[in-house]
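S.K.: Next comes the sequence, and after it the predicted model I'd like to discuss.
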Amino acid sequence: MLQVDLWKRVLIWMTVAVGLILATPNVFYNRVETHNDAVKAIDAGFDTTENRDAAATWPSFLPSGLVNLGLDLRGGAHLLAEVQVVEVYEARMEALWPEVRDVLRDARDTVGTIRLQPSATKGELRVKISEAGGIDRAMELVRGLAQPVVSLTGAGSTDIVVRGEDDVIVVSLSEAEQQAMDNRTMQQSLEIIRRRIDEVGTREPTIQRQGYDRILIQVPGIGSAAELKAIIGTTAQLTFQPVISRTTDASERPGAGNELVPALDDEGVFYVLEQAPVVTGEELTNAQPAFDQNGRPAVNFNFNPSGARKFGDYTANNIGSPFAIVLDNEVISAPVIQSHIPGGSGIITGNFTVEESTHLAVLLRAGALPAKMVFLEERTIGPELGQDSIDAGKIATMVAFVAVLVFMALSYGLFGIFANIALILNIALIFGLLSLIGATLTLPGIAGIVLTVGMAVDANVLVFERIREELRTAKGPARAIELGYEKALSAIVDANITTFITAVILYVMGSGPVRGFAITLGFGILTSVFTAIFVTRLLIIIWFERRRPKTIEV
């Protein structure tokens, strides 16, 4: 009749025990969080006495996974940024100009002299030739520079479109290449922002693409939106460009293919540079704060093989010429090349403080943002507001919890108490699962837990009502309990499967807070079904085996 195999009983209690152990760190939240931060710092190389003492505040043999608190619970910063993808088109055309110039120079007999013209359309290259009759030959030569588009949607397309307007060749990016570049730019921006935020040790940031060219950034625990902008807002676009001349005239016209860039440290000094860089920060593999030969803060850097080859070739061919190191459109240093620099390594010097050299190294290691970002929305949520949300969530959960416990005890007596024990274990199992996957708990997530508290006893209500009906047919208590669980099972499974499907849809289609609600709801459904079908039933069976009552009241 009412029998559960020993191995099933052991498995049920082991599952409950594991869930309780995984949930335990959340009871000692601050202590475990301090331990985790210290362990992370030690792993990063900061093996200090303070970190070792902090790591010892929690036993290493116990799990240390926590349910992370989201932005609305911990406080922090929220930014919505728009990536200026058109800037990438312009940079691509600027980089293409030397190739176009060289290929047309080789055909000077046909096309005549060439001159770069300014364009009113961003991301477009206009080249004027003196021999209008050679326009077809010039277009053919420039089309030879086209490359296949590297994307699934652009298969079979080339990256540039070339057309002629009288004696002017107009080069622009193809639509397929623009789409591919947009996707690459957004993916690169997301990855670089994530790396920069991870560098400063923040917990569980939310960084995701929204729409066509926008990025949502939410970082719990950070002081303000301004602080977050300081971390991610600097583009750190590093380039190494040839120097044509130095001037103090801010109105000097640099000429086609060149640009006028101010010096960072010398006010009123400007450099005329070639627009096309020899090497860019994208080819850096490492950057570390250091000191130069005079003991001043500096930054050591290394290039990848491609960048090292270009850097070495240029320094070998231009000994005695100045070479500008440009950061975010400012010349931070313009040393004269003294000798060939092989190996792809070097040092950036300037009037840095130790903090500035360290910050610059962090930005360069994380990589350069491919395009400028405009911040459309920024909010700072203070820790006090986050604490208010936590307090409100606690009150809502406790009220729901107590109300359900009282209702079940008054409605179903001893069986209601068994259901209440299972409900308490159910909440612990939810937090155990959330801790296991390192989930982030938000205010909507607390709402999901509160909803789960109400739904968790639903299965027990179905079972207990079914047992009541069986008792009215004069069946014995053991048979009534067995039939109650058997006949209520289909209704329990159907109801919870449909709700679980809803939770999955919310998770797949939603974002941010909606996903937090869906995760806690989904986990709550799984744990409530487990506790209702297995834990409550096992408690009733254990009680029944010991008491062997002739009659029962539900």
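M.R.: Sure thing, it's come through.
S.K.: alpha carbons only for contacts and neighbour counts from here, please
M.R.: Fine.
S.K.: a strand runs through residue 142, doesn't it?
M.R.: No: the assignment for residue 142 is helix, going by DSSP: H, G, I helix; E, B strand; the rest coil, so no strand is present there.
S.K.: ok, longest helix in the protein?
M.R.: For the chain, the helix with the greatest residue count under DSSP state H is helix 383-437.
S.K.: Residue 25 reaches residue 65, doesn't it?
M.R.: Yes: contact criterion Cα atoms under 8 Å: residue 25 and residue 65 qualify, at 6.8 Å.
S.K.: hmm, what's the outermost residue in this protein?
M.R.: Residue farthest from the centre of the chain, counting by Cα atoms, centre = their mean, is residue 474 at 61.9 Å.
S.K.: That one should be in a helix, yeah?
M.R.: No: under three-state DSSP, residue 474 sits outside any helix and is assigned coil.
S.K.: Could you name the helices and strands sitting against the longest helix of the chain?
M.R.: Packing partners of helix 383-437 (3 or more Cα pairs under 8 Å, 6 or more residues apart in numbering; DSSP states H and E): helix 6-23, helix 71-74, helix 443-456, helix 458-472, helix 513-530, helix 536-547.
S.K.: same thing but 6 Å
M.R.: helix 6-23, helix 71-74, helix 536-547 (3 or more Cα pairs under 6 Å, 6 or more residues apart in numbering; DSSP states H and E).
S.K.: angle of it against helix 536-547?
M.R.: 70 degrees (axes from the mean of the first three to the mean of the last three Cα atoms, to 10 degrees).
S.K.: chain center to helix 383-437, what's the gap?
M.R.: Averaging C-alpha positions (Cα atoms, centre = their mean, to the nearest Å) puts helix 383-437 32 Å from its chain's average.
S.K.: now the angle between helix 458-472 and it, please.
M.R.: When the same axes, to 10 degrees is applied, the directions of helix 383-437 and helix 458-472 differ by 60 degrees.
S.K.: Test my guess that residue 330 contacts residue 259.
M.R.: No: Residue 330 is beyond contact range of residue 259, at 11.4 Å (criterion: Cα atoms under 6 Å).
S.K.: Surely residue 114 is in contact with residue 129?
M.R.: Yes: Residue 114 is in contact with residue 129 according to Cα under 6 Å; the separation is 4.6 Å.
S.K.: Check it against this one:
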Amino acid sequence: MSTIRSRLIVIGLLFVFSVWQLLPKNETQRVPDPTTGRMKDTSVRRVPVHLGLDLQGGVHLALEVDQTKGPVPDCAEAIRRAERVVRTRIDEFGTTEPVVQIVGRCRLIVELAGEKDPSRAKGIIQRTAFLEFRITDMQNLFRNALPEMDAALRAAGVKGPAGGAANAVAKLFGDTGKKKAGPDTSLVNAPGALSSLLFQGQLAGEFLVQEENFAKVDSIIHMPQFDRVKPRGLDLFWGAQVESRGARPYRALYAVQNKAIITGEELTKATARRDQLTNQSVVEFTLTRRGGRKFGEETGRHVGDYMAIILDGRVQGQPPVIRGQIQNQGLIELGSKPLTDAQDLALVLRAGALPAPLTVVEERAIGPSLGRDSIVDAIKAGAVGVALVVLIMIGYYRLSGTLAVAALTLYVLFTLAGLASFGFTLTLPGLAGFVLSVGIAVDANVLIFERIREELRHGKLVRTAVDEGFKHAMNAIVDSNVSTALTAFILYLVGTGPVQGFAITLIIGIAASMVTAVFVVRTFYMIWLQQRPAMTTLSV
């Protein structure tokens, strides 16, 4: 009885774990803000089983390097870099399970489940990433020109808070010789349409804007009146991330030189690591010979200055300081920042070196209604298949078949819990793999039941026949399941999205079937025989 009790405890724990995995959970999802049009994080509660493109609809794009604007020597390398670029941009869609993978040598597949606008997807993905290095406004030309810019905006009808003063810049930025750890909140009421919305950052050329004022400042710096009075030789770029200073979110605005030192076309390699001597996070990068010569000349003239790394018009992280001349091989020191920040920066550097634009060679838009129809059809087909299996098992094996069918309910629960716990996406081929693994689960029971029948025909007792049936059928069950799992694993390695979905579901289903067909059904037999110790025949 203690063996039955321990088995029931194990089955109960697996049941509780599976139910817990399938309970609705809060997930962070990026959605467009209807007021600002920018992406924001929101929390939604849903069952943690993700549906693939073919089940919930979305956009499928196949892209290749566009060689009409000039030959590309190595399209495979270009596609590898394009993959990194697309992955960095995929957050704009708010897709929970995007698929970005290389097929063959020179084709990139992008699948955005739930996305309804193919033109928007193409527009964002096909942008050629542009990486450049620029020096920040070390002479504070932008800061010194703020009074003139405020006056020009005031003449254009853009007014700041009431009660202006002649020394607006002094009130706004205070003593520039002192370093501040964050924005000076006492300067919120500084006068001027633009200066009242800016706070001095931690380095030259860096300004902080409260997140709620981002849209207003962005519209101001794009006005023609502002552009006419902006200091010559400077450009303004927003930081890529929203930063928290205190309890408020801020966005960085950088004034940088309008002439780039070099662009991403000169970059060949970038890796992140920790310095063995200082334990600081650093990024090593390698340039072409031409780029290294030019970079060495420029960085030699700007030792001690800050260098902004700009990708697609956004400054990536806080600009690092140039500590010495950098030539073909450079080192960007990030100080005490975590290694993940260095890895992200290395990714940005590599992604920015896209040598050619992308062209769409295949496009498919799958509507959500088609996805729902696929789910309904798959459920119908699966229900018919399972019903036939249940009918045959109960009709042919009677009581033993009933025990196997009872174990199938746990099999379904365990399989779905496996998909949820590992975060795999359920696709239409995955549903096919799920139904197929149902057959594999009862196939193991068929082997066991036939072996029990054979033992009973030899005149053995019921309990002995059951024990011998499970024992002698185990080798065949393990061999067949292992060979099927290995085949599914190979399919996962060499296949694309749909084939991988089929393989993953099949592998998880095989693992669940081994538990239910062998362990659970054996437990049911033990309970049945425990209640009827004098049984001389078995319904099998």
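M.R.: That came through, no problem. Keep in mind that this is a model prediction, so the values were computed, not measured.
S.K.: Would you give the TM-score for this superposition?
M.R.: The TM-score (TM-score structural alignment, normalised by the length of the second structure) is 0.58; 362 aligned residues with a Cα RMSD of 4.2 Å.
S.K.: Could you say which of the helices and strands packed on helix 383-437 of the first structure is packed most deeply?
M.R.: Highest mean neighbour count among those (mean count of other Cα atoms under 10 Å): helix 71-74, with a mean of 25.
S.K.: which residues of the second structure does the helix or strand immediately after that helix in the chain align to?
M.R.: Using DSSP states H and E, the helix or strand that follows helix 71-74 of the first structure towards the C-terminus is strand 76-83. Aligned using TM-score structural alignment, strand 76-83 of the first structure spans residues 58-65 in the second structure.
S.K.: Relative to the first structure, what is the average displacement of the matching stretch?
M.R.: In the superposition against the first structure, stretch 58-65 of the second structure averages 0.9 Å from its aligned positions (mean Cα distance after the TM-score superposition for the first structure).
S.K.: Now find how far off-centre that stretch is within its chain.
M.R.: Centroid separation between stretch 58-65 of the second structure and its chain, computed with Cα atoms, centre = their mean, is 18 Å.
S.K.: What of stretch 73-93 of the second structure?
M.R.: The answer for stretch 73-93 of the second structure is 14 Å, by Cα atoms, centre = their mean.
S.K.: Look up how far residue 324 of the first structure lies from the nearest residue to residue 271 of the first structure once chain neighbours are set aside.
M.R.: Nearest residue to residue 271 of the first structure, sequence neighbours excluded (Cα to Cα, 6 or more residues apart in numbering): residue 246, at 4.5 Å. Using Cα to Cα, to the nearest Å, one obtains 11 Å as the distance from residue 246 of the first structure to residue 324 of the first structure.
S.K.: for residue 314 of the first structure, same thing?
M.R.: 13 Å.
S.K.: Equivalent analysis for residue 370 of the first structure, please.
M.R.: For residue 370 of the first structure relative to residue 324 of the first structure (Cα to Cα), the value is 20 Å.
S.K.: quick revisit: would you turn the helices and strands packed on helix 383-437 of the first structure into TSV with distance to residue 507 of the first structure?
M.R.: As requested, those are exported to TSV (distance: least, Cα to Cα, whole Å):
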stretch	distance to residue 507 of the first structure
helix 6-23	23
helix 71-74	18
helix 536-547	29
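S.K.: ok so, going back, corresponding residue for the residue nearest to residue 271 of the first structure in the second structure?
M.R.: With TM-score structural alignment as the criterion, residue 246 of the first structure matches nothing.
S.K.: Doesn't residue 246 of the first structure belong to a strand?
M.R.: Yes: if the criterion is three-state DSSP, then residue 246 of the first structure is within a strand.
S.K.: Near residue 490 of the first structure, how many other residues are there?
M.R.: 10 (other Cα atoms under 10 Å).
S.K.: do you know how far the counterpart of it in the second structure is from residue 19 of the second structure?
M.R.: Using TM-score structural alignment, the partner of residue 490 of the first structure in the second structure is residue 475. To residue 19 of the second structure, residue 475 of the second structure is 31 Å away according to Cα to Cα.
S.K.: can you check residue 496 of the second structure too?
M.R.: 30 Å.
S.K.: residues making contact with stretch 440-447 of the first structure?
M.R.: 67-70, 513, 516-517, 520 (Cα atoms under 6 Å, 6 or more residues apart in numbering).
S.K.: For the residues you listed, which two are the farthest from each other?
M.R.: Using Cα to Cα, the two most remote members of these are 67 and 513, lying 15.1 Å apart.
S.K.: Can you pick out the residue with more neighbours from residue 114 and residue 129 of the first structure?
M.R.: Between residue 114 of the first structure and residue 129, counting by other Cα under 10 Å, residue 129 is the more crowded of the two (23 against 17).
S.K.: Alignment lookup: the more buried one to the second structure.
M.R.: With TM-score structural alignment as the criterion, residue 129 of the first structure pairs with nothing.
S.K.: Help me confirm that residue 463 of the first structure comes into contact with residue 484.
M.R.: Yes: the pair residue 463 of the first structure / residue 484 is scored as a contact, 5.4 Å apart, by Cα under 6 Å.
S.K.: between these two, which one's more packed in?
M.R.: Just comparing residue 463 of the first structure and residue 484: by other Cα under 10 Å the higher neighbour count belongs to residue 463, 25 against 21.
S.K.: what does the more buried one align to in the second structure?
M.R.: So residue 463 of the first structure corresponds to residue 448, using TM-score structural alignment.
S.K.: so what's that match up against?
M.R.: With Cα under 6 Å, 6+ apart, residue 448 of the second structure has these contacts: 469-470, 473.
S.K.: Could you measure from it over to residue 535 of the second structure?
M.R.: In terms of Cα to Cα, residue 448 of the second structure sits 19 Å off from residue 535 of the second structure.
S.K.: Between residue 246 and residue 324 of the first structure, tell me which one has more neighbours.
M.R.: residue 324 (25 against 16).
S.K.: Whichever helix or strand that one is part of packs against which elements?
M.R.: According to DSSP H and E, residue 324 of the first structure maps onto strand 323-327. Judged by 3+ Cα pairs under 6 Å, 6+ apart, strand 323-327 of the first structure is in contact with strand 238-247, strand 330-333.
S.K.: Assign residue 236 of the first structure to helix, strand or coil.
M.R.: For residue 236 of the first structure, the reduced secondary structure class is coil; criterion used: three-state DSSP.
S.K.: Check the burial of it by counting its neighbours.
M.R.: The tally of other residues near residue 236 of the first structure (other Cα under 10 Å) stands at 23.
S.K.: In contact with residue 326 of the first structure: list those residues for me.
M.R.: 238-239, 332.
S.K.: repeat that with 8 Å
M.R.: 237-241, 332-333 (Cα atoms under 8 Å, 6 or more residues apart in numbering).
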